[in-house]
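Engineer: The following comprises the amino acid sequence and a computationally predicted model.
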Amino acid sequence: MTLLELSADYRASAAALQTRALELEQQRRSTDSRELRLRLDGRIRLLRTMWREARELAVLCEHYYERGYRRNVRYTL
């Protein structure tokens, strides 16, 4: 598997994470339970972090071999 192929997988994962986070946000808006809202907030926050990281890794893999590409500092050695 090449890094370009891997980037497509990261993008697909990011889309799935975003979809799930949006579903949970909708569920959060429709609930009256304070406890459930707090649990959903935690899950949504985690999904948003995973979504952001998957998007960043997709970009990194897409451009890894391009000369002059400025990589994200978080993912450099």
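Structural biologist: It's in.
Engineer: make it CA atoms for all contacts and neighbour counts henceforth
Structural biologist: Noted.
Engineer: hmm, who's touching stretch 15-25?
Structural biologist: Applying C-alpha atoms under 8 Å, 6 or more residues apart in numbering, the contact partners of stretch 15-25 are 40, 43-44, 47-48, 50-51.
Engineer: If we go by neighbour counts, what in that stretch is buried?
Structural biologist: 17-18, 20-21, 24-25 (16 or more other C-alpha atoms under 10 Å).
Engineer: hold the first one in mind and look at this next one:
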Amino acid sequence: MTLLEMSVLYAESADKLRGRIAQLRAAERAETDPETARRLRQRAESLRPLLRETRELAVLTAKYYDRSYHKHEKYTL
């Protein structure tokens, strides 16, 4: 598997994460029990870092061999 192929998979995963976060936010807004709403908000917030990293990796793997792309310092050895 090439890095370009991996970037597509990362982008798809990011879309799924974004959708799940949206579902959790909608469920939180519809929830009448404050404790359940808090748990749903917590679950959504726990996915935010994963979404951010997945998007970053999608860009990094898509542009890895592009000479004009300045690589993300977080993922540089």
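Structural biologist: Perfect, I can see it now. Computed from a prediction, not measured in an experiment: that's the story for all the values here.
Engineer: ok, back up a step: would you format the contacts of stretch 15-25 of the first structure as CSV with distance to Arg11 of the first structure included?
Structural biologist: As requested, the contacts of stretch 15-25 of the first structure are exported to CSV (distance: C-alpha to C-alpha, whole Å):
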residue, distance to Arg11 of the first structure
Leu40, 24
Arg43, 20
Ile44, 19
Leu47, 14
Arg48, 14
Met50, 12
Trp51, 9
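Engineer: Identify those among those that sit within helices.
Structural biologist: 40, 43-44, 47-48, 50-51 (DSSP state H).
Engineer: between those residues, which is closest to Arg70 of the first structure?
Structural biologist: Trp51 (21.0 Å; C-alpha to C-alpha).
Engineer: how far away is the closest one from Met1 of the first structure?
Structural biologist: 22 Å (C-alpha to C-alpha, to the nearest Å).
Engineer: How about Leu57 of the first structure?
Structural biologist: In this view, Leu57 of the first structure and Met1 of the first structure are 15 Å apart by C-alpha to C-alpha.
Engineer: mind checking the SS state of Arg70 of the first structure?
Structural biologist: Under DSSP: H, G, I helix; E, B strand; the rest coil, Arg70 of the first structure falls in the coil class.
Engineer: Compute the number of surrounding residues for it.
Structural biologist: Residues near Arg70 of the first structure, counting by other C-alpha atoms under 10 Å, number 10.
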